[in-house]
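1. Below: sequence and its predicted model.
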Amino acid sequence: MQMLKARIAELKDDIIALRRDFHAHPELGFQEFRTASVIEQYLQALGLTTARMAGTGVVALIEGQQEKPVLMLRADMDALPICEATEVDYCSCTEGVMHACGHDAHMAMLLGAAKVLVENRDNLRGTVKLVFQPNEEINGARDMIRAGVLEDPRVDAALGIHIWSQLPSGTVAATPGPVMGGLDVFKLAIRGKGGHTGFPEEAVDPVIAAGNLIMAVQAIQTREISNLHPTTIMFGKVEGGTKSNIIPEEVLLEGTIRYLYPAGPDSPEHPAQRFQRIAHSICDTYRCTCEINMDRENIPLINDPRLTRIATEAISQVLGPTEGLTTMQTIASEDFAEYSARIPAAFIFLGCGNPDKKTDIAHHNPEFNIDEDVLPLGVEIFVSSVFTFFQHTV
């Protein structure tokens, strides 16, 4: 591993340059055309054959001494609809679009790992499937799975790494079991009868129904579901009315329900079902009607215990047995969960938070940035995990 570490250190400037290029040219989900082209050119220059999936997704195989097992390494590609507020030289060139979640770093790290693995393919005791996935922010993983990313050859296990600004730079979190939350996105239209605020008795006010609904559903997470099953219900949008003295016909609400446990139709907790029950009851109480659209955007991300142990062993080889290795859970969601629900998978968090470099700002913030010094560490974790996985599986 020391020789590989030295090689990765030599590639640091190239990896940073890749990340900055992706950062300066962000593209939204399923619009990652330039991004996909850059990735294809890089992989093809390594002698790999690339294929497109789900429009802008890029897949390539690094075949070692034998075909099986197959370990999938995944990086996400899409940016966010955010106006960047950093002052870096490589700031976004696209107005209103920004890499504010670290996907630029994920791609750069996986490309760096691809280069090192290709250079050492004679020592690989299996196949590595490189997957650059579009549209993570709105579950592009499902589209990749429908397109056959887990087949031909069939994937035996998957590994992903996410840059994380809320962990100190160089810290790595590998946690068995639930690590990221499920996500239901809801939209409500509460309809009443418009009127004059001076004669409220002649109207049916959807505003008071909306206000009570927002407060009432908070009882779900504190009175109906165990505190041992983390649940959050958040409203991100409240819209209604045109003037201060007019009772509107309609109020629109949008938000999210997040949870760290399976919450399907057979789940006893089922927060979405409880939410809808209370919403309809509140609207009935205030003589309004309620139309609810509920979309399950992500399921909880659950790390396979065995694969997490293998990843932890690989990380320990990189960091040392006790330095910088921790565990972490978050209610934020990730579509890597679609892979972990189908095959053994592990999702690792790589800390990039450094207050001195102002890289400890939360993800999805206009001032989000990363500590680029951790990029080689991400490459090392990818590479070490590949060799450790094959060692334990073959």
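-> That came in fine, so what should we check first? Numbering: from 1, shown residues only.
2. okay, CA-based contacts and neighbour counts for the rest of this
-> Will do.
3. Quick check: Trp274 touching Gln221?
-> Rather than Trp, residue 274 is Arg. No. Contact criterion Cα atoms under 8 Å: Arg274 and Gln221 do not qualify, at 10.0 Å.
4. And those two? Which one has more around it.
-> Gln221 (18 against 15; other Cα atoms under 10 Å).
5. Which stretches in the stretch 251-394 of the chain count as strands?
-> Ranges of strands within the stretch 251-394 of the chain are 289-298, 301-303, 325-326, 345-353, based on DSSP state E, counting those that start in this stretch.
6. Put this next to the previous one:
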Amino acid sequence: MDIKQLIDENYESMVELRRYMHQHPEVSFEEHNTKEWIYQQIKDLGLEIRRDVGGNGIVARLQVNDDYETVALRADFDALPINDEKDVPYKSKTPGVMHACGHDAHTAMLITIAKILSAHKEELPVNVVFLHQHAEELLPGGAKAMIADGALDNVDYVFGTHVSTKFPVGTIKYNYDTMYANADSFKIVVNGLGGHGATPQVTKDPIVASASLIQQIQTIVSRSVSPLDSAVVSIGAYNAGTVFNVIPGKAEIKGTIRTFTEEVRQDVAQRLEQICLGISGSFNVHADLEISNGYPAMKNDHDLLDYVVDNVRDDAFYVKDVEEVGPAMGGEDFSYFIQEKPGCYFYTGVRNADKNAATPHHHPLFDIDEEGMKTGVETLLKAVVNFDKRK
């Protein structure tokens, strides 16, 4: 199989796939047109296809030999509730919704890989499952529901990648330890007793109480987490009252907790509970805490990661640099797949400032250098076609 030639032959169609998706985004759990469009792209490839897996997911199997092991490749396909502010021909046609994280590129890459591998089925040493996953951007995510619905049945290993504008085109980046963090959220409702702003003495002011609460939350990481560990506790939303001269009856705080280990995760949760209890007693209010565990931390299988990156470290056409990078505090529900099966996940660089592809993810001007998709496709293709040669 001439991988470079096949990538070159399919590159223009891959760009067309990505740009069509970019123009027609749908947010998490509402990807009804997207899932139908994906099906139309792969329905004639000779795959065993299951639709509506765990919701809007699609699982497509390329069965080569019943005696072979099976590798799954995953791409997510939901967009974000962000208005596309780029001035490009493929700008989103849906106001307030855009592919601001690169899931359109992930899907275009996976469809392209499916086309190539299906056409060369007899040359493959492994069966391949293509996981098209919905709803990565919004809890509880689509991965967990797809797994519960059998997405990983008869799968032995699972691989995935995420395009990143942090890294230049031609690069593959990875992490051995913890690729992504536990991504949890919390809500605190401070219930007091409202009243007139001119008579605060007869109220139980939830604003003053929650102000102190927010201040104390900032001490969790600095005073309760070892400097040798990592944690983030951030307040993202605060809502209380609507009128200038009325003390409201309650205030609401929302935030996120990011940790790498279960021990630190539990320590932070315990400190939040203690602070809420203390504030309740100090201000004669009720600070009710609700913590929602999000996507778990993601840890790569070292042997599989070595295999995938070594495939392209010294012998590749489009991969120019392979390097380990530090962990990220972001969350990613690919972690559910890795919890079930040995697997690995890596970054595919798509940064190119000359093409206005250097804006951070989740930004209204987010875009990628589409040449970078060749890098991800090459890495995943080599991982499949060389699978019988791994150590």
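-> Sure, I can see it. Nothing here was measured: the structure is a model prediction, and the numbers come from that model.
7. Identify the residues contacting Arg52 of the first structure.
-> 58-59 (Cα atoms under 8 Å, 6 or more residues apart in numbering).
8. quick one: it and Pro230 of the first structure, what's the gap?
-> Arg52 of the first structure sits 38 Å away from Pro230 of the first structure, going by Cα to Cα, to the nearest Å.
9. what does Glu340 of the second structure align to in the first structure?
-> Using TM-score structural alignment, the partner of Glu340 of the second structure in the first structure is Arg342.
10. Sorry, wrong one. I was asking about Gly55 of the second structure.
-> By TM-score structural alignment, Gly55 of the second structure lines up with Gly55.
11. Can you get me a residue count around that match?
-> 16.
12. Likewise for Leu110 of the first structure?
-> Count around Leu110 of the first structure with other Cα under 10 Å applied: 27.
13. surely it meets Ala75?
-> Yes. Under the criterion of Cα under 8 Å, Leu110 of the first structure makes contact with Ala75 at 6.6 Å.
14. what secondary structure does Glu12 of the second structure sit in?
-> helix (DSSP: H, G, I helix; E, B strand; the rest coil).
15. Next one: it from Met109 of the second structure, what distance?
-> Between Glu12 of the second structure and Met109 of the second structure the distance is 12 Å, computed by Cα to Cα.
16. Of the two, which one has the most company?
-> Set Glu12 of the second structure next to Met109 and count neighbours by other Cα under 10 Å: Met109 wins out with 26 against 12.
17. Give the aligned equivalent of that one in the first structure.
-> Checking TM-score structural alignment: Met109 of the second structure goes with Met109.
18. In contact with the closest residue to Arg74 of the first structure other than its chain neighbours, which residues?
-> Excluding its sequence neighbours, the residue lying closest to Arg74 of the first structure (Cα to Cα, 6 or more residues apart in numbering) is Val131, at 4.7 Å. For Val131 of the first structure, the contacting residues are 57-60, 72-75, by Cα under 8 Å, 6+ apart.
19. who wins for most neighbours among those?
-> Among the contacts of Val131 of the first structure, Gly57 has the most neighbours (other Cα under 10 Å), with 28 neighbours.
20. quick one, what contacts that residue?
-> 36, 131-134, 144.
21. repeat for Glu370 of the second structure
-> 15, 105, 350.
22. Pipe these into CSV and attach distance to Pro168 of the second structure and neighbour count per row.
-> Below are the contacts of Glu370 of the second structure laid out as CSV (distance: Cα to Cα, whole Å; neighbours: other Cα atoms under 10 Å):
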residue, distance to Pro168 of the second structure, neighbour count
Val15, 18, 19
Ala105, 15, 29
Val350, 6, 31
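23. check the fit of the strand of greatest length in the first structure onto the second structure and give the mean distance.
-> Scanning the first structure for the strand with the most residues, using DSSP state E, yields strand 157-168. Relative to the matching residues in the second structure, strand 157-168 of the first structure has an average distance of 1.0 Å after the fit, by mean Cα distance after the TM-score superposition for the first structure.
24. Kindly calculate the angle that that strand makes with strand 345-353.
-> 20 degrees (axes from the mean of the first three to the mean of the last three Cα atoms, to 10 degrees).
25. Who are the packing partners of strand 157-168 of the first structure?
-> Here strand 157-168 of the first structure touches strand 70-76, helix 103-119, strand 345-353, going by 3 or more Cα pairs under 8 Å, 6 or more residues apart in numbering; DSSP states H and E.
26. All the helices of the stretch 151-300 of the second structure, residue numbers only.
-> Taking DSSP state H, counting those that start in this stretch, the helices of the stretch 151-300 of the second structure run over residues 206-217, 219-224, 262-283.
27. Would you tell me which of those gets closest to Ser118 of the second structure?
-> Each of the helices of the stretch 151-300 of the second structure has some distance to Ser118 of the second structure by Cα to Cα; the shortest is helix 262-283, at 41.3 Å.
28. Next, count neighbours for Phe387 of the second structure.
-> Residues lying near Phe387 of the second structure (other Cα under 10 Å) number 19.
29. and what of Ser118 of the second structure?
-> Counted with other Cα under 10 Å, Ser118 of the second structure comes out at 22.
30. Also Asn293 of the first structure?
-> 11.
31. Show me what it aligns to in the second structure.
-> For Asn293 of the first structure, the residue aligned by TM-score structural alignment is Glu290.
32. could you dump the helices of the stretch 151-300 of the second structure to CSV with distance to Val163 of the second structure?
-> Below are those laid out as CSV (distance: least, Cα to Cα, whole Å):
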stretch, distance to Val163 of the second structure
helix 206-217, 34
helix 219-224, 30
helix 262-283, 28
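33. wait, the match of Asn293 of the first structure sits on Ile188?
-> Yes. Look at Glu290 of the second structure against Ile188 with Cα under 8 Å: they come within range, at 6.3 Å.
34. Which residues belonging to stretch 357-366 of the first structure are considered buried?
-> Neighbour-count burial for stretch 357-366 of the first structure flags 359-366 (criterion: 16 or more other Cα atoms under 10 Å).
35. Looking at those, spot the one nearest Gly236 of the first structure.
-> The closest of these to Gly236 of the first structure turns out to be His364 (Cα to Cα; 14.1 Å).
36. List the residues that contact the counterpart of the closest one in the second structure.
-> When the second structure is aligned by TM-score structural alignment, His364 of the first structure is paired with His362. Residues near His362 of the second structure by Cα under 8 Å, 6+ apart: 80, 82, 100-101.
37. do Thr312 of the first structure as well
-> Contacts of Thr312 of the first structure (Cα under 8 Å, 6+ apart): Ala174.
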